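Q: Have a look; sequence and predicted model below, questions after that.
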Amino acid sequence: MRTDVFLKRVQERGQYPTTQEADRAARVVLGLLGAHVVGEERAELAACVPETYALILLNPLRAAEPLDAERFVRATAAWIEGATEQTARWDVGAVLSVVADEAGPDLLRRLLLQLPPGYDLLFGRLEPV
């Protein structure tokens, strides 16, 4: 997927006024996600996003422990200047729902098996995958 297409989709989902805001959300969310998924699934996910974001997924800071969905949202808020938990939840949903669409149901299911319960909602899935 081309970077401009990816950012436009995140911008639309997040209702951001600029692609710069969509980019900021994507960098933070994918950086945090990359610290929580490993192996073949992380590599496959990286292949679904533009190279800039793939590098962020593949070279994250290491997480000391897995974050449950709520703590993931709080961590996102901590990394985005001026964000609240509510706005961070919006950012996470905008980015991860686009990522879920690109990943497809099989890869998404395998990713969710690596993550604590509750991430299905962050990926915009109302029912477990």
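A: Cool, the structure landed.
Q: hey, let's count contacts and neighbours off CA atoms from now on
A: Fine.
Q: centre of the chain versus the longest helix belonging to the chain, how much separation?
A: When every helix of the chain is counted residue by residue (DSSP state H), the longest turns out to be helix 85-114. Shown here is helix 85-114, whose average C-alpha point lies 5 Å from the average C-alpha point of the whole chain (C-alpha atoms, centre = their mean, to the nearest Å).
Q: In terms of secondary structure, what does it contact?
A: For helix 85-114, the packing partners by 3 or more C-alpha pairs under 8 Å, 6 or more residues apart in numbering; DSSP states H and E come out as helix 3-14, helix 19-34, helix 39-46, helix 69-79, helix 119-122.
Q: between those, which one is nearest to Ala88?
A: helix 69-79 (5.0 Å; C-alpha to C-alpha).
Q: Just name whatever secondary elements that closest one is in contact with.
A: For helix 69-79, the contact count by 3+ C-alpha pairs under 8 Å, 6+ apart identifies helix 19-34, helix 85-114 as packing neighbours.
Q: another structure for you, compare them:
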Amino acid sequence: MRMHWDAFLDAVQERGEYRTRQEAERAARTVLALLGAHLVGEVRSELAARLPETMALVLVNPLQAHEPLPPERFIRAASAWIEGATERTATWDVSAVLSVVADVAGEELMNRILLQLPPGYDLLFGHPQPVD
């Protein structure tokens, strides 16, 4: 079921402790555009179907990534795209948005998303995976 726009932004704003919805929306758009470049096929389509329509469009029309970025480079890329961000604030932004995405995705889809990403993203989504 698709999450409503207001509920999604409210959750991002709360998790990120943003003062305004505009800050939450800016972070969400940037992080989802970067995430969309890393996901392919059915996984990206299923996640898009659960996000508010505007955010789904951001996810399926991503910024281009030449290769899957490890988590630390994903954060660096986010800091470059978010005006005034540092790597520290971008880490906060990425975690705020991706933790809401994890809630929207649910456990089964979340596991499939993590399989498409380099190791370490589980922590950014707030879903640490057991170490073998």
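A: Everything's here; your move. Predicted, not measured: the structure shown is a model, and the values here were computed from it.
Q: Can you name the residues that contact the aligned residue in structure 2 for Ala94 of structure 1?
A: Structural correspondence for Ala94 of structure 1 with respect to structure 2 (TM-score structural alignment): Ala96. The neighbours of Ala96 of structure 2, taking C-alpha atoms under 8 Å, 6 or more residues apart in numbering as the test, are 12, 15-16.
Q: ok, and the most crowded of these?
A: Val12 (26 neighbours; other C-alpha atoms under 10 Å).
Q: so how far is Ala63 of structure 1 from whatever residue of structure 1 lines up with that residue?
A: In the superposition onto structure 1, Val12 of structure 2 corresponds to Val10 when matched by TM-score structural alignment. Distance from Val10 of structure 1 to Ala63 of structure 1, counting by C-alpha to C-alpha, to the nearest Å: 25 Å.
Q: And Val38 of structure 1, by the same measure?
A: If you measure Val38 of structure 1 against Ala63 of structure 1 using C-alpha to C-alpha, the figure is 11 Å.
Q: just Pro50 of structure 1 next, same as before
A: 23 Å.
Q: Out of those two, name the residue with the larger neighbour count.
A: A direct count of neighbours by other C-alpha under 10 Å for Pro50 of structure 1 and Ala63 places Pro50 higher, at 16 against 13.
Q: Identify the residues contacting that one.
A: 1-3, 6 are the contacts of Pro50 of structure 1 under C-alpha under 8 Å, 6+ apart.
Q: 6 Å instead, please
A: Listed by C-alpha atoms under 6 Å, 6 or more residues apart in numbering, the contact partners of Pro50 of structure 1 are 1-3.
Q: Most neighbours among the residues you listed, please name it.
A: Taking other C-alpha under 10 Å as the neighbour criterion, Thr3 ranks highest of those with 14 neighbours.
Q: show me the contacts for it.
A: Pro50.
Q: And it, how far from Leu115 of structure 1?
A: As judged by C-alpha to C-alpha, Thr3 of structure 1 and Leu115 of structure 1 stand 26 Å apart.
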